[in-house]
Structure formats: structure tokens, C-alpha cells
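S.K.: make a model of this:
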Amino acid sequence: MALAEKTQRKINELLVGSGIPARYRASTFETYRTDGKAEKAAVLEACREYAERFVENFQDGRCLLLLGNLGTGKTHLACSIVQYVVRNLQAQAVITSASEIIRVAKGAMNRAAKYTERDALEELAGFDLLVIDELGAQGGTEYELGLLHEVIDRRYREMRPTVVVSNMSAQEVAKYIGDRAVDRLRENGGKAVGFTWGSARREVLE
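M.R.: The predicted model follows:
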């Protein structure tokens, strides 16, 4: 009983530090709605398989890209992956937006900051799993793109799995962060999963 309680405390601590937004704290593979659509069932299965095989994916540094239309459940499934690896493997998994990574790194430039940009990059490189959400929602300045490329490259060199979530297509992502970064993400069997149907949010409004 004591061991079970200790394990649960660790899981709770990891979940608190995972960065899962309040809106997605109940997001799991079981709560993702496929509505009987084959394409939705396919992306669900791809994400579930990535999570269930995370030990192997971690050892191989294998990444995943969730790409496509707004409002199709990409962040839901990304959070589901984080939930799974934390609850089942007690892995240190974190989801954050590309904008937040940039904000934190820029914060290091403040004289009052108690950390450096290098500190931020090293922390991001150390997580067992890092999910970068909303890639491409930024202005895309030379500094921002260089920073995001550095995060991906550092994790690649450390063989740490990274999941990238974007409303862009695979071609647009390559143009945005560069072919080299995408090659890093696709190396060793990294998959790009396409969310190509219309927005569920738009359907509700209509």
C-alpha cells in the first residue's frame, strides 16, 4: 500500500509538472471521438501506438509529428500521449507551446533573470518526452526559428523523443523550420500523422 501511494504521488507530481492545460486534463485516448470516421480512427491508433511503444521509441529517440487542420483534435491526442507515458511509465513528459519556449528563452535576456538561455535549452533537452504545440503560430523571426531548431537539434543529439503539433502541412513545416529539422524529426522511423478533415469547432458553430 505504501509503495502504491508513493507511486501515485510521483505520478501526480509528474502530471502537475507536465504542462497539460486545464482544458485538456481529462484528455485520453478513450475520450477522443472518432465519430465512426476511418481517418479519425487511424490517427487515434497512430498516437496510441506511439504511446504504448514509448519505451522502444525512447530508446531509439523516435519522434512524431501531428499535422493538419485546426480543431481536429491534435492537442487532445498530444495530451493523451503525455498522460499515458506519465501514468503508465512514470516518464517525465512535458507539453508546451512553441510560443512559450520562445518567451522563456527571451526572458533570459532580462538582467533580472535568474537563468540563462542555455539553462532553458538544457532543461528542454532533458525531458523524457517533449511535446511542442502550436508550431508555426509565431512570427517566425530568424531568432525564433533558430531557437526552435536548436531545441529540436539538442533533443535529437540526446536521442530524446519529441512530438511536434502544428496546423501546417508537412511541406509548410519543412519550409518554416527547415528541411534539416524535419529530417531530424523523421529519422529512425519518425512518423508524420495528417489531420485532414474539417474542424469540429466549426461544425459546432454551424
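
S.K.: use CA for all of it now, contacts and neighbours both
M.R.: Will do.

S.K.: residue contacts, the spatially most central residue of the chain?
M.R.: Centroid-nearest residue in the chain, with C-alpha atoms, centre = their mean: Val131, separated by 1.7 Å. By C-alpha atoms under 8 Å, 6 or more residues apart in numbering, the contact list for Val131 reads Ala78, Ala93, Val94, Ile95, Thr96, Ser97, Thr162, Val163, Val164, Val165.

S.K.: hmm, what's the outermost residue in the protein?
M.R.: Met1 (33.4 Å).

S.K.: spell out the residue ranges of the strands in this structure.
M.R.: 64-68, 93-97, 129-135, 162-166, 191-195 (DSSP state E).

S.K.: check contacts around Arg160.
M.R.: For Arg160, the contact set (C-alpha under 8 Å, 6+ apart) comprises Phe58, Gly61, Arg62, Ala125, Gly126, Phe127, Asp128, Leu129.

S.K.: export the contacts of Val131 as JSON lines, with columns for neighbour count.
M.R.: Listed next are those as JSON lines, based on neighbours: other C-alpha atoms under 10 Å:
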{"residue": "Ala78", "neighbour count": "28"}
{"residue": "Ala93", "neighbour count": "26"}
{"residue": "Val94", "neighbour count": "24"}
{"residue": "Ile95", "neighbour count": "23"}
{"residue": "Thr96", "neighbour count": "17"}
{"residue": "Ser97", "neighbour count": "18"}
{"residue": "Thr162", "neighbour count": "29"}
{"residue": "Val163", "neighbour count": "23"}
{"residue": "Val164", "neighbour count": "26"}
{"residue": "Val165", "neighbour count": "25"}
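
S.K.: another one to check against the first:
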Amino acid sequence: MTKCLICQDRGLILNEKGEYEKCQCLSKKDLSLKQEKSFIPPLYRNMTFADFDLSYYSKYHIDRERNISYYESAQRALKAAINFVKLLTTNQPVKGLYFSGPVGSGKTLLAAIIANEALKAGKDVLFVVVPEYLEKIKQSFGDENDGYLIEKALSTELLILDDLGAHNYTEWTKNTLYLIINHRLYYQLPVVITTNISLEDLENYLGERTTSRIFELCHHYWLPVDLDIRLRKTRGM
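M.R.: As a prediction, the model looks like this:
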């Protein structure tokens, strides 16, 4: 059964100039493969900036510490993400992003959209959920590909560290994260971080050295919500 109605699964189409070019179905397959290799969660692979819905953020509730509404705070984060992608994909210097906020505030969605857009522009991306990633590194010790996960995190053009939460960080995990953050700071390689820890409280979990480097490496954006967005979607709210 033919899947693509444009090229009839041949992969090539004839353009207006009479030249053969790659069909868009192949481009989608290429992107899907890149997303899989980059570890972007399947749930977020079709997401674009149009899917980041600002209506979930209240215009009436005020973040007293920053003296702006939840809506304005989310709007700032969205604009920062769009600008980040623009700079990254046009090979301009770009500082990383640190998205903090409660569970279900859209942090991972925004980070995944950034990853998708970067991949579309041909950038090398690695998206890792921090606790799972650190466990995979431990399990890989002694394997044939020992060191690959660390090397990938050090060298990839864009690293997404998702869920840098309030976990039980051992000295080994702290040192591993420091190694990655420090290397990327020195080589000016951007990082996007999502976490439920405010930048002010981060030192209590990761220590002074790593926190200081994240301060230098990233701009901080806060995503506040009244209720977990996932729950609101499930309940049709």
C-alpha cells in the first residue's frame, strides 16, 4: 500500500525546473531518525512553538518576587526560546537557558520544541532526562562504548538537561554534572536546563562550583502555573 501520495514512495519528485528533488516524506523520515538518535521523547517530536499555549498561564496571578503576571513570565520564556533558536541556527553566539518552575508548567515542552527546531536546522542535539542519563552512564562502565554518553554530552552542539530536579545527588553525580557544565562553558556550547529548583536554591543540590558555572552559562526564566498543565489537559480544563 502506497504511503506517500506525493511521490508514490519513490522518495523523489519532479520540481518546476524539471529537476528531481527529495520528497518531503523523506525529510520527515530523516527528522524522525534524528529525533530518535537525539533521545527526544516521542511525546514531543511533533511539537512546535505553536503548541506552547500561553492561555494556561494566568494574567491575573502575580509573581510577587518578580512583580509580573504568570502570563508575562511564560511569555518572556517563550520569546527567549524563539530567540535562542534563531541565534543557534544562524551560528551566532548564544547563551543557554534555565527554565525553572513547578511540575507541569511546560518546561520540558519548551525544551523539546527548541530541540526539534535545532534539529530541523541541521544542528546536533542531545536531549537527556538527568536521572536516567546518569544511571545509563553508570551502567555503561566497562562496556564496549564506555564513555560515549559523556563524550556526546560534552561535544554536541546543543545539550538539553531535562529534569535537573531535587534528586539525591551523590558526589559522583555532582562531579559528572560539573564535568559536563564546566566543559561546555569553556567551549561556549549552549545548554538548555529544565528543573523544579530555582537558580537561587541550586547550590544546595549541586554545590557552588557547578551552580556558579550554570549562572554564567544560562539565562534564567521562571514558568509559574496555578495547576499542572498535564492535569488540566486530561480534565479538559
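
S.K.: that older thread, Throw the contacts of Val131 of structure 1 into CSV and include distance to Trp197 of structure 1, thanks.
M.R.: Converted to CSV, those look like this (distance: C-alpha to C-alpha, whole Å):
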residue, distance to Trp197 of structure 1
Ala78, 17
Ala93, 28
Val94, 27
Ile95, 24
Thr96, 24
Ser97, 23
Thr162, 24
Val163, 21
Val164, 19
Val165, 16
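
S.K.: and those, which two are furthest apart?
M.R.: Maximum pairwise distance in the contacts of Val131 of structure 1, criterion C-alpha to C-alpha, is 14.9 Å, between Ala93 and Val165.

S.K.: what's the counterpart of Phe52 of structure 2 in structure 1?
M.R.: Per TM-score structural alignment, the equivalent position to Phe52 of structure 2 in structure 1 is Tyr32.

S.K.: pretty sure its match contacts Leu77?
M.R.: Yes: using C-alpha atoms under 8 Å, Tyr32 of structure 1 is in contact with Leu77, at 7.4 Å.

S.K.: higher neighbour count, those two?
M.R.: Neighbour count, other C-alpha atoms under 10 Å: between Tyr32 of structure 1 and Leu77, Leu77 has more, with 24 against 15.

S.K.: how about that one, what does it touch?
M.R.: Leu77 of structure 1 sits next to Ser27, Thr28, Phe29, Tyr32, Leu44, Cys47 when contact means C-alpha under 8 Å, 6+ apart.

S.K.: next, the distance between the ends of stretch 123-141 of structure 1.
M.R.: End-to-end distance for stretch 123-141 of structure 1: 23 Å, by C-alpha to C-alpha, to the nearest Å.

S.K.: do stretch 45-64 of structure 1 as well
M.R.: By C-alpha to C-alpha, the extent of stretch 45-64 of structure 1 from end to end equals 13 Å.

S.K.: what comes up buried for it?
M.R.: By 16 or more other C-alpha atoms under 10 Å, the buried positions in stretch 45-64 of structure 1 come out as 46-48, 50-52, 54, 57-58, 60-64.

S.K.: longest helix in structure 2, please.
M.R.: helix 70-89 (DSSP state H).

S.K.: kindly reformat the strands of structure 1 as CSV containing distance to Thr116 of structure 1.
M.R.: Shown next, in CSV, are the strands of structure 1 (distance: least, C-alpha to C-alpha, whole Å):
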stretch, distance to Thr116 of structure 1
strand 64-68, 29
strand 93-97, 19
strand 129-135, 20
strand 162-166, 22
strand 191-195, 33
